[in-house]
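Student: Make a model of this:
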Amino acid sequence: MQPRQREDEKWAEQIKKERQFEELEHLFSKAKRAQENVLHLFHEAWQGNRA
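Tutor: As a prediction, the model looks like this:
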């Protein structure tokens, strides 16, 4: 394998890892928003029961 080809493969692998990491960040952000929504709904329900 030529050095240039190896270098290109390393860059391609790095880009793939970065995209996977960005996707995980996006999924984590969605999960965090969903968690906040559930906690908000729970809080509203709790306040409703106390009124």
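Student: hey, let's count contacts and neighbours off CA atoms from now on
Tutor: OK.
Student: What about residue 38, how many residues nearby?
Tutor: 12 (other C-alpha atoms under 10 Å).
Student: Show the contacting residues for it.
Tutor: Residues near residue 38 by C-alpha atoms under 8 Å, 6 or more residues apart in numbering: none.
Student: State the distance from it to residue 48.
Tutor: To residue 48, residue 38 is 15 Å away according to C-alpha to C-alpha, to the nearest Å.
Student: here's the other one to compare against:
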Amino acid sequence: MARKDALSSLRTILVRRRDALRNALNGDLTLLKELRSESPGDVIDAAVDT
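Tutor: Take a look at the predicted model:
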């Protein structure tokens, strides 16, 4: 059972990290969209459109 417990613990840790990365990416995209609406810029527009 030690192996099963270790895998369960590892899975929990990895799921938390995955969720944290997803939240960070969502925040970054939100920030880019806010910047796009505040001031038009070709580089930001291209980054958001891709």
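Student: Spell out the residue ranges of the helices in the first structure.
Tutor: Applying DSSP state H to the first structure gives helices spanning 3-50.
Student: which ones are touching the aligned partner of residue 2 of the second structure in the first structure?
Tutor: Counting by TM-score structural alignment, residue 2 of the second structure corresponds to residue 12 in the first structure. By C-alpha under 8 Å, 6+ apart, no residues touch residue 12 of the first structure.
Student: What distance do you get for residue 12 of the first structure to residue 6 of the first structure?
Tutor: Distance check for residue 12 of the first structure against residue 6 of the first structure: by C-alpha to C-alpha, it reads 10 Å.
Student: Residue 19 of the first structure too?
Tutor: To residue 6 of the first structure, residue 19 of the first structure is 20 Å away according to C-alpha to C-alpha.
Student: And residue 31 of the first structure, by the same measure?
Tutor: Using C-alpha to C-alpha, residue 31 of the first structure is found at 37 Å from residue 6 of the first structure.
Student: cool, and residue 28 of the first structure?
Tutor: Taking C-alpha to C-alpha, one finds residue 28 of the first structure at 33 Å from residue 6 of the first structure.
Student: residue contacts, the counterpart of residue 42 of the first structure in the second structure?
Tutor: Superposed on the second structure with TM-score structural alignment, residue 42 of the first structure falls opposite residue 32. The neighbourhood of residue 32 of the second structure, defined by C-alpha under 8 Å, 6+ apart, consists of 44, 48.
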